[in-house]
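# sequence and predicted structure below; questions after.
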Amino acid sequence: MVLGKYQHAGLTQSEVKDFQGAQPHRQAMISAKITEIEQRRVDLRHATQLLEHALQCGAEDVVTCPEFRALSARR
């Protein structure tokens, strides 16, 4: 039951088992996972900005919209 919650949060079964490992290994794994999650958050924020603009953009083809292109180039 608990394993499913960790997996839903983006941790693999192997990573959850690593929580039981030696302290230095566990800390390195957790630090790496936090970095990975933070990068995903950045990527999701960027995707959200693009989609929000696309939703309100009046351009016939949103991909040709200068503002959309500028948002896309930021990543």
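Received the coordinates, thanks.

# going forward, measure contacts and count neighbours with C-alpha atoms only.
Fine.

# report the buried residues of the longest helix seen in the chain.
In the chain, taking DSSP state H as the definition, the longest helix is helix 23-56. Neighbour counts over helix 23-56 (16 or more other C-alpha atoms under 10 Å) mark 26, 29, 30, 46, 50, 53, 54 as buried.

# got another, please set it beside the one above:
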Amino acid sequence: MKSSDPHPWSVGEVAERFDLPTNVLRHWESVGLLKPARDSADRRRYGEDEIVRIAVIQRSKAAGMNLEQIGVLLDDSSRGRHEVLYAHLADLDRRMLEMQRSKEMTEHAVRCRAHDITTCPQFRAGVADVLARF
């Protein structure tokens, strides 16, 4: 295949480069996230735009978005696009706060001399907001 071909990669090549099973790429296509071109033998051919979309899907999934949310993200004509994205930003903020709290608790646990970490008042402070529900 010539390097000037706008759709140079097969489904197998793309799957291998992204370390994905080919059925994942086919599923993403079936739900409308990908639209690879087809060659004369009806084989999927992925160009640069599809490669970028796959990278966006992977990054978005790693950040906790589901496929429906990713579909909205990738659809510039979606009416609810901003609402979905603002909700995702709020979720990211909430999860980053939880991760920071967990990191602080873990760092304290590494330094703490208490045999049973749950008896340490400073360690317990890290879950005070959760305990306040009782």
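The structure has been received and is ready for your questions. Values in this document were obtained by computation on a predicted structure and should not be read as measured data.

# quick one: the residue of the first structure positioned farthest from its centre from residue 49 of the first structure, how far?
In the first structure, the greatest distance from the average C-alpha position (C-alpha atoms, centre = their mean) is reached by residue 60, at 29.6 Å. Counting by C-alpha to C-alpha, to the nearest Å, the gap from residue 60 of the first structure to residue 49 of the first structure is 19 Å.

# residue 97 of the second structure -> the first structure?
Matched across to the first structure, residue 97 of the second structure falls on residue 42, judged by TM-score structural alignment.

# and stretch 32-47 of the first structure, how far out from the chain's middle?
Its chain's average C-alpha position is 4 Å from that of stretch 32-47 of the first structure, according to C-alpha atoms, centre = their mean, to the nearest Å.

# mean deviation, it versus the second structure?
By mean C-alpha distance after the TM-score superposition for the first structure, the fitted stretch 32-47 of the first structure averages 0.3 Å away from its aligned residues in the second structure.

# what's in contact with that stretch?
The list of residues contacting stretch 32-47 of the first structure from outside it, by C-alpha atoms under 8 Å, 6 or more residues apart in numbering, reads residue 75.

# do the same with stretch 52-65 of the first structure
The set of residues that contact stretch 52-65 of the first structure without belonging to it, under C-alpha under 8 Å, 6+ apart, is 68, 69.

# which residue numbers in the second structure does it align to?
Mapped onto the second structure using TM-score structural alignment, stretch 52-65 of the first structure spans residues 107-120.

# good, wrapping up.
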